[in-house]
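A.B. asks: Based on what follows, work out the 3D shape:
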Amino acid sequence: MATIRLDQDPTKSAAALFKMGTATGPIAPLADRIDPKYRGALAALEKKSSVPADTLNKLKTWAAGMVLFGATAQTLGVNSADGVEEHLKAQFRAQNKPIEGLETLEQQLGFFDTMPEPEQRQFLEGVVDQKSDDAADFGKMLGAWKEGDEKGIAKSFDKDMKKSQALRNVLIARRNAHWADAIVQRLNQPGTQLVAVGAGHLVGTDSVQAMLAKLGYQAVRVE
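C.D. replies: Prediction:
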């Protein structure tokens, strides 16, 4: 089985994030890196997080956005331990089956680290700009996922990504292309493998299936 995250250990993940995400030179305070209209929301979100403002100010913009996203996820009641991925991993471990990753934690963070600063700021503003209907939208996305509704899933992700095509390229397109290459390499090896990825990676013109098609492979949906 291949998963989109190799390690769910929060301590290890945080260490990697702060190691890669801490600026090595002078950097503007976080509030100065976003549109003034978002500064009040930023201050409120900083209070919700467990990270001091002084620490956030030393982070690269993308890293600060990821740290603060954790606070928004808590608001929505999202817990990575509840995901299908963790249940699959537990089943495989119980059967003593090997578990691999399509990317390492460092590679995943590296996609963010290569974003130009203007795009990092768009990402941060998207995290800070919480809407009153976010919880309802999240519920709709889960409903679409449960029903296997590709159009519904795509609609949810398109709403989140519409502010920045560059961000979509980082979060979805580039990673999907990387995963497709890894899957093709695995197909050249004997045996059967289950590949589990997030639903947002399986819809749209830059889905994993679309990337596989570019490499000459056809993915067929089975019920």
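A.B. asks: hey, let's count contacts and neighbours off CA atoms from now on
C.D. replies: Noted.
A.B. asks: State the distance from the residue nearest the centre of the chain to Thr114.
C.D. replies: Centroid-nearest residue in the chain, with C-alpha atoms, centre = their mean: Leu171, separated by 6.0 Å. Applying C-alpha to C-alpha, to the nearest Å, the value for Leu171 to Thr114 is 12 Å.
A.B. asks: how about this one, so we can line them up?
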Amino acid sequence: MWSLVEGANLGWFRRAALVATAILVGWLSSAGAVGAAPALWLVRDQDSEIYLFGTLHALPAGLSWRTPLYDAAYARAHTVWFEADLSGADPRTIGDIVRRYGVDPGAPLSRKLPAADLRALSQQVDLARIDHLRPWAVALMLSVRGAAAGGAQVQKGADLAVTRTATRDAKPMRAFETLEDQARMFASLSNAAEVQYLSDVIREQGRRRARLTLAASGESLQQAWISGDVERLAPGLVGDMRRENPSLYDALLRRRNLAWTDALVRQMAGSGVELVNVGALHLIGEDGLPALLQARGFEVTRVQ
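C.D. replies: Take a look at the predicted model:
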């Protein structure tokens, strides 16, 4: 795992790219529950339909999440969308991206973090092997490792599961971003926002009960996602980020969602059916894709 940012291990960064928009192991979408199933929205105008599905990027093996309604949407879709295009994810390209955006040899990580966070981090990783990395890269690495420790696997996540199915079925696939776009997004954070992001992840990883389990109810995010019970849980998760690290919220969610909305509006100008699979965090609240598309005048309905 550590060789990713040192030597561009393809497997690690492929997984990291898929969770780059989820911070921890998947967050949740908002809106009232419509049946016990992961949330799915339908956006339509006179001659176009786009289904919006909020994924968890990492899931345990054997978890059944596909429903007849999702499968029907997939079958009808002419094109299947994902967050990132992994077609160019060869080791040389990945290594170049990491060297350009994830490494800072002139300012070691050990000089950027507060002393308490540095001590906590040293209990989780070998500092000597990551001291050249930028805070966002370390935060992402810790998040992936935290997901794996909880039994979740990106290879079993909804995104890669649908990618494999679409590849098998020769479905046309499109992506909103490239891997470089995602790395550039994290690298564009201010120093303060980037350090705070890592500090938050360090503290999260140090807790016995991280956000994979909500302390108040004991209900896991995964359970809430699979049951579609997101109305109560989602606002606090996204609200925390918006309040505590507004720069990260703006870069990770708001600006990207606005760009993705523009892309989907262009698609709605044509005709047909499309299926969009993105991290469920991108479907939350007033800056989520359902709300933004509704504000553009489209009919938006949560159908699952």
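A.B. asks: TM-score for this pair?
C.D. replies: Once superposed, the chains reach a TM-score of 0.84 (TM-score structural alignment, normalised by the length of structure 1), with 216 aligned residues with a C-alpha RMSD of 2.5 Å.
A.B. asks: ok, back up a step: can you tell me what the residue nearest to the centre of structure 1 aligns to in structure 2?
C.D. replies: Matched to structure 2 by TM-score structural alignment, Leu171 of structure 1 sits across from Leu252.
A.B. asks: Please apply the same query to Pro116 of structure 1.
C.D. replies: Under the alignment (TM-score structural alignment), Pro116 of structure 1 maps onto Ser190.
A.B. asks: State the number of residues packed around that match.
C.D. replies: Using other C-alpha atoms under 10 Å, Ser190 of structure 2 is surrounded by 12 other residues.
A.B. asks: and the closest residue to it other than its chain neighbours, what is it in contact with?
C.D. replies: Leaving aside its chain neighbours, Ser190 of structure 2 sits nearest to Ser247 (7.6 Å; criterion: C-alpha to C-alpha, 6 or more residues apart in numbering). Each residue near Ser247 of structure 2 by C-alpha atoms under 8 Å, 6 or more residues apart in numbering is listed here: 189-190, 193.
A.B. asks: how about a cut-off of 10 Å?
C.D. replies: 188-190, 192-194, 197, 241, 253-254 (C-alpha atoms under 10 Å, 6 or more residues apart in numbering).
A.B. asks: Then Asp35 of structure 1?
C.D. replies: 121-122, 125.
A.B. asks: Swap in 8 Å and give it another go.
C.D. replies: Counting by C-alpha under 8 Å, 6+ apart, Asp35 of structure 1 has contacts Glu125.
A.B. asks: aligned partner of it in structure 2?
C.D. replies: Match for Asp35 of structure 1 (TM-score structural alignment): Pro114.
A.B. asks: any idea how far Ser247 of structure 2 is from that match?
C.D. replies: Following C-alpha to C-alpha, the distance that separates Pro114 of structure 2 from Ser247 of structure 2 is 19 Å.
A.B. asks: Asn257 of structure 2 now?
C.D. replies: From Asn257 of structure 2 to Ser247 of structure 2 the distance is 15 Å (C-alpha to C-alpha).
A.B. asks: Please tell me how far Arg15 of structure 2 sits from Leu160 of structure 2.
C.D. replies: Applying C-alpha to C-alpha to Arg15 of structure 2 and Leu160 of structure 2 gives a distance of 10 Å.
A.B. asks: Contacts only, for the nearest residue in space to Gln193 of structure 1 that is not next to it in sequence.
C.D. replies: Spatial nearest neighbour of Gln193 of structure 1, excluding adjacent residues (C-alpha to C-alpha, 6+ apart): Met1 at 5.4 Å. Met1 of structure 1 is in contact with 92, 98-101, 193-196, counting by C-alpha under 8 Å, 6+ apart.
A.B. asks: which ones among the residues you listed are found in strands?
C.D. replies: Judged by DSSP state E, the contacts of Met1 of structure 1 include 100-101 as members of strands.
A.B. asks: which of the contacts of Met1 of structure 1 lies closest to Phe138 of structure 1?
C.D. replies: Minimum distance to Phe138 of structure 1 across those is 20.5 Å, recorded for Ala196 (C-alpha to C-alpha).
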